[in-house]
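1. have a look at this fold, sequence not included:
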């Protein structure tokens, strides 16, 4: 432990990371640099500065990373239509490589020889943080207190805080949600408490971003989403930055009961876990992007993307954002988006996202003169289909002669 002179801590200012801060100072006898990221979690991050100062921290980083998060992480992921195990839109997973990146940048800026995080030894986040850190700074020392200390319950954490004079807002603690929650621009997640039994239905007052579909407006909401190279650049004709797009869709989607999900997923560390998620913007973005691609993307390019997507999604879920294979896949995905330009009209109604229209003046591959059921004026010779079918049936006919 004495080899560590300075450590950069991913610090929220909450109970857990406040205890980790003190624990690092005492157990490692080292200087601690704190890093707090605003990635759209919807809570004030500035109070963390006062708490860090009170703990004797001299170097405090508080960064607004919402635009970088949306532009460089979420939007590239949605170009791939990434979804893990058919349901999870990777809201927590995609935030971890950004935090790892900034931890390493700060470590280099401050001359720190270690980083630390508050992820537990049972979850995926420890893997994601550390794979990212090692990919960006191979020799970094990673300190994961939950794998080292014996403070394994909330009671023991509270006792430690009291013993070491760590300030606790008891009023806030008494109002604290019983769930383990994670939030950013893409989603908010809920785990623990009654959700640990997969048979229990989530309580309606658990959800924070969305109304229930039953309570959503009786009139649908229409939106027009403008795309350039696979990314939403405007809503209803108003140009918006990536983060503003997501904030807008979260609000409108949540108001219409969009984006609730209840999932049992397979963690990378080997166990199954049950979690509930609210992802209004992501739910809309996935549906609309596929509609835009349906009009503008070549058939075989689309099918190849669909084959690659589960691998790409698993790489993100498991923490391999900074791996060469993810970067290779991203290059192919980004190339496929060159002509994914146009507008999608969506209808939001009581928890559902409907496609109400799509158009692309320059890049549409939909040719009405060929697709029509009416007279196509010779644009398509239907007699050609006979040879096409016979050639594709050749192996089936030969096999049938063998008596399959």
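-> In hand now; what should we look at? As the structure is a computational prediction, the values presented were derived from the model and not from experiment.
2. C-alpha only now, for contacts and for neighbours.
-> Noted.
3. how much space separates the nearest residue to residue 200 once chain neighbours are set aside from residue 178?
-> Nearest residue to residue 200, sequence neighbours excluded (CA to CA, 6 or more residues apart in numbering): residue 194, at 6.6 Å. To residue 178, residue 194 is 9 Å away according to CA to CA, to the nearest Å.
4. what comes into contact with the helix or strand that contains residue 129?
-> Secondary structure assigned from DSSP states H and E places residue 129 in helix 125-136. Helix 125-136 is contacted from outside by 93, 96-97, 99-101, 103-104, 117, 119-120, 140, 142, 144, 318-323, using CA atoms under 8 Å, 6 or more residues apart in numbering.
5. ranges for the helices of this protein?
-> Here the chain has its helices, by DSSP state H, at 15-27, 47-54, 66-69, 75-79, 96-110, 125-136, 154-163, 170-175, 242-255, 280-296, 299-318, 324-336, 368-371, 384-401.
6. can I get the ones you listed in a markdown table including distance to residue 211 and mean neighbour count?
-> Converted to a markdown table, the helices of the chain look like this (distance: least, CA to CA, whole Å; neighbours: other CA atoms under 10 Å):
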| stretch | distance to residue 211 | mean neighbour count |
| --- | --- | --- |
| helix 15-27 | 29 | 19 |
| helix 47-54 | 29 | 16 |
| helix 66-69 | 24 | 19 |
| helix 75-79 | 24 | 20 |
| helix 96-110 | 28 | 20 |
| helix 125-136 | 29 | 22 |
| helix 154-163 | 31 | 14 |
| helix 170-175 | 21 | 9 |
| helix 242-255 | 6 | 21 |
| helix 280-296 | 11 | 23 |
| helix 299-318 | 28 | 18 |
| helix 324-336 | 34 | 15 |
| helix 368-371 | 40 | 12 |
| helix 384-401 | 51 | 11 |
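7. which one of the ones you listed lies nearest to residue 353?
-> Proximity to residue 353, assessed across those by CA to CA, is greatest for helix 280-296 (6.5 Å).
8. check which helices and strands that closest one sits against.
-> Using 3 or more CA pairs under 8 Å, 6 or more residues apart in numbering; DSSP states H and E, the elements in contact with helix 280-296 are helix 75-79, helix 242-255, strand 342-349, strand 352-359.
9. A further structure is provided below for comparison with the first:
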């Protein structure tokens, strides 16, 4: 890939870790450009001020460190959950849904600072490079993207450390050894991949799990919580109104201590290969169960079934990096229309790794006890079922006669 020699300023998605610290210096050396750093707090649970200090020591003059937790949950996580999105039936898309927000701010900061390009630390084998870049191009068709992992020859940890030492980049002692696996985290989930997890025939070691208690060690007594919904989004826990980020954090706390939300998955990456990931999504798993509960009484059968048919397509679009694509926005409009009456409260029981809906209520419930009762009623004439069955059986009977049955 030819280098963009005319780049004068680039905005780097910067964590302050070894990889992005090396990338920062590499951009300064190879491109001779000014680097603006952008570090997002998406609820990963790490102190971000060290990233500021490292950027300052590297000579960075424009440093962006932003708390995006509320925007992340309100404008990205909650809209995705309205679709009940799960990639390949299991993955709640915790990493995937963070990338469009990061890409959005990279593009916005590039405009604010007059930068010529943006840069990220995603490797050439993974999905994140695709997500960052597709979302960036959707927001600015002329943006230039620098992906060092696709350009440089620093293709091993030893080479990264050697480069860091040659350029006086501080390397914490615990980062000098080979990490047993890589981690991506935000308020929605923790994702662990690589190294000790690469062989799908081997169970994940216990130490991989960081956000949830082992279900076997979880409390022996169930815990009951109530989640309130308005138009498809959760707004309260046990009657207490909470902001989007605070609510998800509260559900994470409940899920953590009851071992809820562990998934060990071999998935199909967009770039073509299969990969094994261990995900922990405690609050999201509780939320999905509760959303299914409230929708079960507020959505019409046709709407509910259509949503379920479209969900895999929606999830695939998010996974592949098409958050800002028109087809995702079209599906979102359909999903949001379905949520007009998804209001009420759901009671969930948490117990040793499970989150089970045990009660649900809504002022807009379509559930009619008068129609479903096994006792005598005056609203349903059971004789009507005979004609209904005969009409639906007509084509089946014609097919059977043709077969000579």
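-> Yes, it's here. Everything quoted here is computed from the prediction, not taken from an experiment.
10. overall similarity of the pair, as a TM-score.
-> Scored against TM-score structural alignment, normalised by the length of the first structure, the superposed chains reach a TM-score of 0.98; 401 aligned residues with a CA RMSD of 1.0 Å.
11. still on that earlier bit, take the helices of the first structure and lay them out in CSV including distance to residue 271 of the first structure.
-> Formatted as CSV, the helices of the first structure follow (distance: least, CA to CA, whole Å):
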stretch, distance to residue 271 of the first structure
helix 15-27, 23
helix 47-54, 33
helix 66-69, 28
helix 75-79, 25
helix 96-110, 20
helix 125-136, 14
helix 154-163, 22
helix 170-175, 29
helix 242-255, 30
helix 280-296, 26
helix 299-318, 13
helix 324-336, 24
helix 368-371, 49
helix 384-401, 44
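12. what's the local residue count around the counterpart of residue 9 of the first structure in the second structure?
-> Matched across to the second structure, residue 9 of the first structure falls on residue 12, judged by TM-score structural alignment. Using other CA atoms under 10 Å, residue 12 of the second structure is surrounded by 27 other residues.
13. repeat for residue 215 of the first structure
-> Residues lying near residue 215 of the first structure (other CA under 10 Å) number 13.
14. what's the spacing between it and residue 123 of the first structure?
-> 34 Å.
15. kindly report the same for residue 248 of the first structure.
-> 31 Å.
16. ok, now residue 227 of the first structure?
-> Counting by CA to CA, the gap from residue 227 of the first structure to residue 123 of the first structure is 36 Å.
17. so those two - more neighbours on which side?
-> For residue 227 of the first structure versus residue 123, the count of surrounding residues by other CA under 10 Å is larger for residue 227: 21 against 15.
18. what does the more buried one correspond to in the second structure?
-> Using TM-score structural alignment, residue 227 of the first structure pairs with residue 229 in the second structure.
19. can you check residue 351 of the first structure too?
-> That one, residue 351 of the first structure, aligns with residue 353 by TM-score structural alignment.
20. the second structure: which residue goes with residue 273 of the first structure?
-> Checking TM-score structural alignment: residue 273 of the first structure goes with residue 275.
21. OK, contacts around that match?
-> Applying CA under 8 Å, 6+ apart, the residues near residue 275 of the second structure are 198, 266-269.
22. how near is residue 242 of the first structure to residue 234 of the first structure?
-> Distance of residue 242 of the first structure to residue 234 of the first structure, given as CA to CA: 9 Å.
23. how about residue 109 of the first structure?
-> 36 Å.
24. and residue 388 of the first structure, what's its match in the second structure?
-> In the second structure, residue 388 of the first structure lands on residue 388 (TM-score structural alignment).
25. so residue 222 of the first structure touches residue 344, yeah?
-> No. Applying CA atoms under 8 Å as the test, residue 222 of the first structure and residue 344 come out as separate, 10.4 Å apart.
26. more neighbours: these two, which one.
-> Using other CA under 10 Å as the criterion, residue 222 of the first structure and residue 344 rank with residue 344 on top: 24 against 16.
27. and the gap between that one and residue 116 of the first structure?
-> 43 Å.
28. mind listing what the most centrally placed residue in the second structure touches?
-> The second structure has residue 94 as the residue nearest its centroid, 2.2 Å off, counting by CA atoms, centre = their mean. Contact analysis of residue 94 of the second structure by CA under 8 Å, 6+ apart lists 186, 188-191, 281.
29. could you redo the last one with a cut-off of 10 Å?
-> By CA atoms under 10 Å, 6 or more residues apart in numbering, residue 94 of the second structure lies in contact with 77, 184-191, 279-281, 284, 319.
30. looking at the first structure, name the residue matched to it.
-> Residue 94 of the second structure maps onto residue 91 in the first structure, by TM-score structural alignment.
31. mean shift between stretch 105-113 of the second structure and the first structure?
-> With the two structures superposed, stretch 105-113 of the second structure lies on average 0.3 Å from its match in the first structure, counting by mean CA distance after the TM-score superposition for the first structure.
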